[in-house]
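Participant: prediction below, plus the sequence it came from.
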Amino acid sequence: MSKMDELEAIRKKRLQELQRSLEARQYPAEPVIVTDISFDRFISQYPLTVVDFWAQWCGPCRMLSPIIDQLASELQGRIVFGKLDTDQNPMTAQSLGISSIPTLIVFRQGNLVDRISGALPKHLLLQRLKPFIS
């Protein structure tokens, strides 16, 4: 490989890294508060979203919350996480048949593709989300 080819390969690689970095900055690094009013817009705004259905009084929800915060930061640019308080926003939870919390629902292009119930540990959540991450 000539020096020019090497330089071109380095330039292309760096350009791709910069593009990924720019795309990641357009995605929130923390969970977005979602309401009944903003729900449809939120799930269609990003290619892949995960909505955490929770309530203030729910112990397992409070255990899951820091994990969701970590994943939102670690997966920035690939998944956008949202949090919907089911006590304050019952219509969306009811329309999706949420009967227990915490429940995470994964949406791709606005379509429901997976439902995860319970406060799973981080490694199991990552395992469930991995097939959806491009």
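Facilitator: Everything's here; your move.
Participant: CA only for contacts and neighbour counts going forward, please
Facilitator: OK.
Participant: buried residues in the longest helix anywhere in the chain?
Facilitator: For the chain, the helix with the greatest residue count under DSSP state H is helix 3-25. Buried residues in helix 3-25, counted by 16 or more other C-alpha atoms under 10 Å: residue 24.
Participant: distance from the chain centre to that helix, please.
Facilitator: 26 Å (C-alpha atoms, centre = their mean, to the nearest Å).
Participant: what is the helix or strand following that helix packed up against?
Facilitator: Once helix 3-25 ends, the next helix or strand along the chain (criterion: DSSP states H and E) is strand 32-33. Counting contacts by 3 or more C-alpha pairs under 8 Å, 6 or more residues apart in numbering; DSSP states H and E, strand 32-33 is packed against strand 80-85.
Participant: next one for the comparison:
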Amino acid sequence: MDEDLEMIRQRKQEALAARIAALRQGVIRVDDLSLADTVREHPLLVVDFSAEWCGPCQRLAPIFEALAAEFAGTVTFATCDIDESHGVASSFGVQVVPTIVFFSHGRAVGRLTGALPADVLRANVTKMFGLSE
């Protein structure tokens, strides 16, 4: 029985450590070289394709950060500067910024464009990934 309790305690500690690490991670930056690996490593991923010069992208950034914290440990949030990463922007057909692409288990399952409010983005994250609200 002590072994069972210890195993349960250890699992809970590992889960808590993973959640804390995810909270610290926030929004990760991806580029031409790292996006494919990031898509493979994170089962539920939301990528914001943006640019520094883009006003709507700048307005979206704090909303994206807040959602990354809210969904930490479940959904990973990443940003990709299209001016620095022409290849992935082109391969995903990004013609407007911001463009948000949702990846589930390695494949793109949806996209949004524009600086959308937090409630719209949150609703889309839960819908795209089948999460409870």
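Facilitator: Noted; the coordinates are in hand. Quick caveat: nothing in here was measured; it's all calculated off a predicted structure.
Participant: which outside residues touch the longest helix of structure 1?
Facilitator: Applying C-alpha atoms under 8 Å, 6 or more residues apart in numbering, the external contacts of helix 3-25 of structure 1 come out as 76, 77, 78.
Participant: now, among those, which is nearest to residue 49 of structure 1?
Facilitator: Closest approach to residue 49 of structure 1 among those (C-alpha to C-alpha): residue 78, at 8.8 Å.
Participant: just checking, the closest one is part of a helix?
Facilitator: No - per DSSP: H, G, I helix; E, B strand; the rest coil, residue 78 of structure 1 lies outside any helix segment and is coil.
Participant: which residue in structure 2 lines up with it?
Facilitator: The equivalent of residue 78 of structure 1 in structure 2 is residue 74 (alignment by TM-score structural alignment).
Participant: equivalent analysis for residue 112 of structure 1, please.
Facilitator: By TM-score structural alignment, residue 112 of structure 1 lines up with residue 108.
Participant: how about that match: what's its closest non-neighbour residue?
Facilitator: residue 102 (5.6 Å; C-alpha to C-alpha, 6 or more residues apart in numbering).
Participant: run through who's touching the host helix or strand of that neighbour.
Facilitator: Using DSSP H and E, residue 102 of structure 2 falls within strand 99-104. Residues outside strand 99-104 of structure 2 that contact it (C-alpha under 8 Å, 6+ apart) are 39, 43-50, 108-114, 125, 128-129.
Participant: burial count for residue 36 of structure 2?
Facilitator: Residues near residue 36 of structure 2, counting by other C-alpha atoms under 10 Å, number 13.
Participant: please tell me how far residue 114 of structure 2 sits from residue 31 of structure 2.
Facilitator: Between residue 114 of structure 2 and residue 31 of structure 2 the computed distance is 20 Å (C-alpha to C-alpha, to the nearest Å).
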